[in-house]
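Undergrad: This is a predicted model, with the sequence first.
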Amino acid sequence: MKQGKISDYVNPVPIKITDDKAIFKVEKLVPTPYIERVLPLEYAPLYEQLAELDTAIPKIVCLEKSDRLTVIEEYIDSPRLDQYLETHKLTSAQIHDLICQLLDVLAVLHQQTPPIIHRDIKPENIFYDGQKLILADFDIARNMQEDADRDTRILGSVGYAAPEQFGFSQSGPASDFYAVGVLMNVLYTGYLPSVRLYKGPEREIIEKATHINSQKRYQSAREFKDAITGLGRSSWLLPGFRSHQPARMLTAGCGYLLMLFISFSMDAKSDSAVDSFLLRLSFFMVLFLIILFACNYRNIKSMCLFHSSKSKFTRACGIIISYLLVATVLTTALAALSVAISSFGH
């Protein structure tokens, strides 16, 4: 048995004391780690603001000002997002939830007077345990100034930093949304948008968030979050119709009609009209399933076999096997229905 030390237990409170024994309630002294930051005094107003906030950021325990600013803040005992992604692949629903949590934090920061701009949103500065997110590292954060035309210091992480952070204009809320858009693309593809842009329904959101012109990006966390939650309302629309673009919708409609025409024009050799119909319907559904899997309808790929694997080949095999299983179950069910109808007719 592992032995502790008497000195590990403190604050004795008497429970029962007699001539030959004494019972006390004690508390175990457990060292709690904290983070200490020593910063220039110019950071004092920012960290004084942060200390007052009740949101998903490390809690500020104390501030001390002399010739430098000393900040003692909560130590977060969770993996960083980049570490979490090394062993986990997020589903689309998890990505949506993570981004919405991040936007909730930014909404609080941006609503302060003056607004707090983080300016360094990236996986390394986010703690994530699979459910809850904490945004950390405010070392290059700044307060937005109404009369400033550009940032006084050029800071930010390449790939995630908005163009204005490199001296073109003053960074603001839209600068943080730029980084959120980049992060969203990275969570889906593993790459920056400039290397590989995600092709799913979130593509338009990512493109707007990362527009080179800050005025054409999302202007508030609420607007950004509404765009994400709006995807859920339109996610039942068939592939080709979710974009709401007339050309794509027309092309998709013609494609579906062509599939129907081909399926129901095929020569179904059967003595029963019902059997012929179900056979043609089965052929159409097999083709239709290819469209659903190829377009990741309703994020169907996140439900396929091996979807959490880090290997692209393994995930691709999982998608193919899952498709074949679903197609087999569907055709078998239609065949069973045909037999049942035939038996009922006799």
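TA: That came through fine. Remember, it's a predicted structure, so these values are computed and weren't measured experimentally.

Undergrad: use CA for all of it now, contacts and neighbours both
TA: Will do.

Undergrad: just checking, what's the longest strand in the chain?
TA: In the chain, taking DSSP state E as the definition, the longest strand is strand 9-17.

Undergrad: Check which element follows that strand along the chain.
TA: Downstream of strand 9-17, the first helix or strand assigned by DSSP states H and E is strand 22-28.

Undergrad: what angle sits between that next one and strand 9-17?
TA: Counting by axes from the mean of the first three to the mean of the last three Cα atoms, to 10 degrees, strand 22-28 lies at 160 degrees to strand 9-17.

Undergrad: Run the chain-centre distance for strand 22-28.
TA: With Cα atoms, centre = their mean, to the nearest Å as the basis, strand 22-28 stands 46 Å off its chain's centre.

Undergrad: Below is an additional structure, to be compared with the one above:
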Amino acid sequence: GSYVDVYRGSWVEPTGKKSQVAIKILRPFARNGDGEPINERLRKRVDREVIVWRALRSPYILELYGFRSGEQPCLVSPWCNNGTLTEYLQAHHLSDADKLHLLAQAGKGLQYLHEYSPPISHGDIKPSNILIDDENRPRLCDFGLSRFLGEISPELQTSFVGQGTKGYQSPELVRDGVQDLPGDVYAFGCLILEVMSGNAPFYKLKAGKAILITTAGSIPEPSAHPDLPATDPLWGIMRKCWASPSNRP
């Protein structure tokens, strides 16, 4: 991201075994577009990420090996040579069956979060927040927008307005700042579309226009994604993900 640097390093276990790790470090003098320091807000995001991430244990969730707090916090996790799901799809010519297998595994990671006690909303499901490990298995990562349901006051919850990724934001997120499990399901439908068609929802539109039509209730249409025929059953699954929050899977 714009405010963090990621380095590759070595992790040495007590047994002497070495492994490659990713070290994500917050830049010490990060500023916003107006030149104002934003470290405090970013540190809160890192704190949120640590609180959620450190508790998770699933083969479909990237592990958190360790962290350092303070003025320049950092997070240490496994290094994935295959990169993100976006990079993996670009580097490999996968069959539709292989793509569906990756999606099914990523879905297990999201199911793990939603069935955790208390449930966890990831808050930013998208291909670049899914890493592919050395066994070609997807691992959900980047929990900076994640939260345990019920832990945040209504006042703080309004901070989620404007968060997320263009095309992946649910109507209730862009309109009211509501981040919850149905919002993750909405985003997962968007993930299916991008993986299977090659293009994200509303990829032809600028962010502002995408937000306006999302707020109005518009959803992606097959005509904008010719590589995924309108007759494909996946459209029915995605439309269920994009239904009103109470009607999503």
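TA: Alright, I've got the coordinates. Since we're looking at a predicted model, the values are computed, not measured.

Undergrad: Assuming the best superposition, what's their TM-score?
TA: Remark: TM-score between the superposed chains equals 0.65 [TM-score structural alignment, normalised by the length of structure 2]; 191 aligned residues with a Cα RMSD of 3.0 Å.

Undergrad: Now find how far off-centre the longest strand of structure 1 is within its chain.
TA: Counting by Cα atoms, centre = their mean, strand 9-17 of structure 1 comes out at 49 Å from the chain centroid.

Undergrad: Does anything pack onto it? Which helices or strands?
TA: Secondary-structure packing of strand 9-17 of structure 1 (3 or more Cα pairs under 8 Å, 6 or more residues apart in numbering; DSSP states H and E): strand 22-28.

Undergrad: Give the aligned range of the top helix by length along structure 2 in structure 1.
TA: Using DSSP state H to define each element, structure 2 has its longest helix at helix 96-115. On the basis of TM-score structural alignment, helix 96-115 of structure 2 is assigned to residues 92-111 in structure 1.

Undergrad: in the superposed pair, what's the mean gap between the longest helix of structure 2 and structure 1?
TA: On superposition with structure 1, the mean distance recorded for helix 96-115 of structure 2 (mean Cα distance after the TM-score superposition for structure 1) is 1.7 Å.

Undergrad: if we can go back for a sec, buried by neighbour count: which residues of the match of helix 96-115 of structure 2 qualify?
TA: In terms of neighbour count (16 or more other Cα atoms under 10 Å), stretch 92-111 of structure 1 has its buried residues at 92, 95-110.

Undergrad: Now do it: everything it contacts.
TA: With contacts defined as Cα atoms under 8 Å, 6 or more residues apart in numbering, stretch 92-111 of structure 1 is touched by 55-57, 115-117, 131-135, 173, 176, 180, 184, 187-188, 220-222, 224-225, 228, 299, 302.

Undergrad: change it to 7 Å
TA: Contact with stretch 92-111 of structure 1 is made by 55, 56, 115, 116, 117, 133, 173, 187, 221, 225, 228, 299, as judged by Cα atoms under 7 Å, 6 or more residues apart in numbering.

Undergrad: State whether the second one is indeed within a strand.
TA: I take that to be residue 56 of structure 1. No: counting by DSSP: H, G, I helix; E, B strand; the rest coil, residue 56 of structure 1 is not found in a strand; it is coil.

Undergrad: so it touches residue 136, yeah?
TA: No: using Cα atoms under 7 Å, residue 56 of structure 1 is not in contact with residue 136; the gap is 8.7 Å.

Undergrad: Show only the entries of the contacts of stretch 92-111 of structure 1 found in strands.
TA: Per DSSP E, the subset of these in strands is 116, 117, 133.

Undergrad: Of these, just say which sits nearest to residue 199 of structure 1.
TA: Nearest to residue 199 of structure 1, judged by Cα to Cα, of these is residue 133 at 25.6 Å.

Undergrad: Show me what the closest one lines up with in structure 2.
TA: In structure 2, residue 133 of structure 1 lands on residue 138 (TM-score structural alignment).

Undergrad: Skip the chain neighbours and tell me the closest residue to the residue positioned nearest the centre of structure 2.
TA: Nearest residue to the geometric centre of structure 2 (Cα atoms, centre = their mean): residue 125, 2.9 Å. Once flanking residues are discounted, residue 125 of structure 2 sits nearest to residue 187: 5.8 Å by Cα to Cα, 6 or more residues apart in numbering.

Undergrad: Spit out the contact partners of that neighbour.
TA: Counting by Cα under 7 Å, 6+ apart, residue 187 of structure 2 makes contact with 125, 168, 169.

Undergrad: Next one: the equivalent of the last one over in structure 1 from residue 97 of structure 1, what distance?
TA: To tie it back to what came earlier, the one meant is residue 169 of structure 2. Using TM-score structural alignment, the partner of residue 169 of structure 2 in structure 1 is residue 161. For residue 161 of structure 1, the distance to residue 97 of structure 1 equals 22 Å [Cα to Cα, to the nearest Å].

Undergrad: the strands in structure 2, which residues?
TA: 4-12, 18-26, 66-68, 74-78, 120-121, 130-132, 138-140, 147-148.

Undergrad: Relative to residue 49 of structure 2, which of those is closest?
TA: strand 147-148 (8.3 Å).

Undergrad: Which other helices and strands does the closest one contact?
TA: Judged by 3 or more Cα pairs under 7 Å, 6 or more residues apart in numbering; DSSP states H and E, strand 147-148 of structure 2 is in contact with strand 120-121.

Undergrad: mean distance, the strand it packs on to its aligned residues in structure 1?
TA: Relative to structure 1, strand 120-121 of structure 2 is 1.7 Å off (mean Cα distance after the TM-score superposition for structure 1).

Undergrad: now for that strand, which elements pack on it?
TA: Contact analysis of strand 120-121 of structure 2 by 3+ Cα pairs under 7 Å, 6+ apart lists helix 96-115, strand 147-148 as its packing neighbours.

Undergrad: So which of these is nearest residue 87 of structure 2?
TA: Across these, residue 87 of structure 2 has its closest neighbour in helix 96-115 (13.3 Å, Cα to Cα).

Undergrad: How far does the closest one sit from its chain's centre?
TA: With Cα atoms, centre = their mean as the basis, helix 96-115 of structure 2 stands 13 Å off its chain's centre.

Undergrad: can you check stretch 4-12 of structure 2 too?
TA: In terms of Cα atoms, centre = their mean, the centre of stretch 4-12 of structure 2 is found 21 Å from the chain centre.
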